[in-house]
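**Student:** Predicted model and sequence follow; I will ask about them next.
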Amino acid sequence: MECIKRVDPQKWKEVPLLAELYHNLPTTLRCSTVKNSTLFRKKTDRANTYAYVGYNPPNITRYIVLDLDYCDALFAYYDNNAPLPQFIIRNPENGHCHYVYQLKDPVTFYGRSRSAPIRLLTATEQALTALLNADRGFTGYLAKNALNCNHDTYITGVKPYTLNELSQNLDLESIENPSVAMNDHTYGRNSGTFDAVRVQAYKIAGKLNYTELYNECLSLAESYNNRYDKPMSYNEVKGIAKSIAGYCKSQAYIRSLSELQARKGSKGGKVSKRKPVATSERTTKPWVDLGISQSTYYRRKRKSDSR
């Protein structure tokens, strides 16, 4: 059995893996002291005072977090021949655990993000959820804080995975071709809502200021979210709307839009440009044979045509 080591969360600064975890937490921390409320606080050295945190911002996934909502979940990875997570955070009262898998290359959910990594991320998380019998409705919006002493924190020393490494021995075929709809769970809801709303936002972004655009995105996101059997929390929906509106008003988006319009204009000009006609005056250049300039030739021609 692989070696896992219990560490003291209060001494997280002295544990390199926990210090790295803290460094990777979002600058604006989604956090809470209890399960059923959410606070937004600037990340400080007091991040360990919150029992629950959000490990990922709305538009980036660096950590896959699974909720093993059953007793004796500490060694579930061994019992199910699953990949070893980087962190295991255990409830000391009932043995329930959160498994935290760290990705070497974070997956982004920006407007220009590639869809292939998002699809692989979704399939990988769903496969891990099925393999470990984790809670299918858990979104990872708030999870047990590995830096907080209310929980037992274990580290494994496993290096961060690439998505390909993590998914290598998982049964993705049944996930990619599910017998039941999978889009009501985890990243399916998040990425599905994000993709649907961002497409609509791009169409109206230039006509609205940030507040107006955010409100439109929030309304659209709420509408899509209400279609799911298990809707996301309101704060998660707000996070999606904020991410899209912020990107659409960012300098990066404005630059990309200008570049796109320039490419379209260049392409349009090239397509519409009239090809040379062999018998035209512009091709035969009769003013050369007459020994006069082009402007003189056309000036005389206009006078002649006007008679």
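**Tutor:** Nice, thanks for sending it over.
**Student:** switch to C-alpha atoms for all contacts and neighbour counts from now on
**Tutor:** Noted.
**Student:** where do the strands sit along the stretch 51-200 of the chain?
**Tutor:** In the stretch 51-200 of the chain, the strands defined using DSSP state E, counting those that start in this stretch lie at 52-53, 60-68, 87-90, 97-108, 143-144, 152-155.
**Student:** Just list what the last one packs against, helices and strands only.
**Tutor:** Judged by 3 or more Cα pairs under 8 Å, 6 or more residues apart in numbering; DSSP states H and E, strand 152-155 is in contact with strand 5-7, strand 87-90.
**Student:** Residue 254: which of these is closest?
**Tutor:** strand 87-90 (39.2 Å; Cα to Cα).
**Student:** helix or strand for residue 222, which one?
**Tutor:** helix 210-225 (DSSP states H and E).
**Student:** Can you give me the buried ones in the next helix or strand after that helix?
**Tutor:** The first helix or strand that comes after helix 210-225 along the chain, using DSSP H and E, is helix 234-248. Residues of helix 234-248 classed as buried: 236-248 (neighbour count, 16 or more other Cα atoms under 10 Å).
**Student:** And here is the other one:
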Amino acid sequence: MFVPRFLVKMSSPNPLVRLQQRADEADRLIEYLKQQVQLLKGKAIAQAGVKEEKKLLVENAKLKQDIDALKKQLLEKEKSRGVLDVAVPSVEGGVQCLSHAAPPTPATAVQSPPPKDDNKKKPEKKEKKPQPAAGLEDIKVDVSRLDLRVGRILTAEKHPDADSLYVEQVDVGEPSPRTVVSGLVKHIPLEQMQNRMAVLMCNLKPAKMRGVTSQAMVMCASSPDKVEILDPPGGAVPGERVTFNGFPGEPDKELNPKKKVWEQIQPDLRTDGECVATYKGAAFEVAGKGVCRAQTMSNSGIK
């Protein structure tokens, strides 16, 4: 059958259309390939990350094992030296026993012996010197340790920087008077402090009281409401010692504050029912002169 030529041309596809179609297909193929490449890259990265994570987990486990081994070695070494153990948190958050940092006590410490050196001569043993026996002053604590003397208060005046204190010059039988600071302003009028006899403790360590050094202490019968200076017996003179029947001995040159001798003796110093000053019932006495006493205060402490 005869077909007209112009009809054949019209039925055949246009070459430009075909090229455009192929170009579109090529673009779609290229886009698809790009997507596949990206997917492959992501997959490769993910696989590499997993491998790296597994590698790190293995290395971390090995490090933990090494740490535990080192701790175990340290513990064994410390135990061999006698160091006590204490519980501390471990790496995993549990409780692990580690060595205590404090040094062991001599009674429990186990020290490893030093290496023997056969070439060295053994040191000669030194003979232990006997320790000197404790002095009498460290054993006997009684009133004989106190240097109590008769004294005369020559003058007294108010302390320049303390309203409750007197500053006195007292003759205790020495070449020059001693300065004494006493808290008697509220109890004894100033005029009664002039040129009067008293009993002084003379071997206390000198101490500053508001800037003035006190070299002795005036002995007084004392209660919360009242204070009276002890009177020596008539005829007593400055410097004479006050003694106690049944308590012989020489006083300390100076009482050591650390030994607390005065603090141990003072509670047993009291006036009796007749106002006589006593230590454990033994009177304050001046040989050949008589006893010391308070004016009116009986059964009172003395300080």
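**Tutor:** Perfect, thanks for sending it. Nothing here was measured: the structure is a model prediction, and the numbers come from that model.
**Student:** TM-score for these two?
**Tutor:** Put the two chains on top of each other and the TM-score (TM-score structural alignment, normalised by the length of the second structure) is 0.19; 92 aligned residues with a Cα RMSD of 6.2 Å.
**Student:** Let's have the buried residues of helix 234-248 of the first structure in a markdown table, adding distance to residue 186 of the first structure.
**Tutor:** Putting those into a markdown table (distance: Cα to Cα, whole Å) gives the following:
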| residue | distance to residue 186 of the first structure |
| --- | --- |
| 236 | 11 |
| 237 | 13 |
| 238 | 16 |
| 239 | 15 |
| 240 | 14 |
| 241 | 17 |
| 242 | 19 |
| 243 | 18 |
| 244 | 19 |
| 245 | 22 |
| 246 | 23 |
| 247 | 23 |
| 248 | 25 |
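**Student:** Now for those residues: which two are most distant?
**Tutor:** 236 and 248 (18.6 Å).
**Student:** and residue 227 of the second structure, how many residues sit next to it?
**Tutor:** Residue 227 of the second structure is flanked by 22 other residues according to other Cα atoms under 10 Å.
**Student:** oh, I was asking about residue 121 of the first structure
**Tutor:** Here the number of neighbours of residue 121 of the first structure (other Cα under 10 Å) works out to 23.
**Student:** quick one, what contacts it?
**Tutor:** Contact analysis of residue 121 of the first structure by Cα atoms under 8 Å, 6 or more residues apart in numbering lists 107, 163.
**Student:** So it versus residue 234 of the first structure, what's the distance?
**Tutor:** Plainly put, residue 121 of the first structure is 23 Å away from residue 234 of the first structure if you go by Cα to Cα, to the nearest Å.
**Student:** again, but for residue 52 of the first structure
**Tutor:** Distance from residue 52 of the first structure to residue 234 of the first structure, by Cα to Cα: 17 Å.
**Student:** so which of the helices and strands packed on strand 152-155 of the first structure gets nearest residue 154 of the first structure?
**Tutor:** strand 5-7 (4.2 Å).
**Student:** Any buried residues in the helix or strand that that closest one is followed by, and which?
**Tutor:** Using DSSP H and E, the helix or strand that directly follows strand 5-7 of the first structure along the chain is helix 16-24. Of the residues in helix 16-24 of the first structure, 17, 18, 21, 22 count as buried by neighbour count, 16+ other Cα under 10 Å.
**Student:** Switch these over to CSV; also include distance to residue 199 of the first structure.
**Tutor:** Below are those laid out as CSV (distance: Cα to Cα, whole Å):
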residue, distance to residue 199 of the first structure
17, 38
18, 38
21, 33
22, 33
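**Student:** follow-up on the earlier one: and of the strands of the stretch 51-200 of the first structure, who's closest to residue 253 of the first structure?
**Tutor:** strand 97-108 (15.0 Å).
**Student:** And the closest one, what's buried?
**Tutor:** The neighbour-count check on strand 97-108 of the first structure (16+ other Cα under 10 Å) flags 97, 98, 99, 100, 101, 102, 103, 106, 107, 108 as buried.
**Student:** Quick check: residue 151 of the second structure touching residue 200?
**Tutor:** Yes: under the criterion of Cα atoms under 8 Å, residue 151 of the second structure makes contact with residue 200 at 6.1 Å.
**Student:** so residue 209 of the second structure touches residue 181, yeah?
**Tutor:** Yes: assessed by Cα under 8 Å, residue 209 of the second structure is found in contact with residue 181 at 7.0 Å.
**Student:** quick one, which of those two is more surrounded?
**Tutor:** residue 181 (26 against 16).
**Student:** What are the neighbouring residues in contact with residue 197 of the first structure?
**Tutor:** So residue 197 of the first structure contacts 217, 220, 221, 241, 244 (Cα under 8 Å, 6+ apart).
**Student:** Throw these into a markdown table and include distance to residue 283 of the first structure, thanks.
**Tutor:** Below are those laid out as a markdown table (distance: Cα to Cα, whole Å):
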| residue | distance to residue 283 of the first structure |
| --- | --- |
| 217 | 55 |
| 220 | 57 |
| 221 | 59 |
| 241 | 57 |
| 244 | 53 |
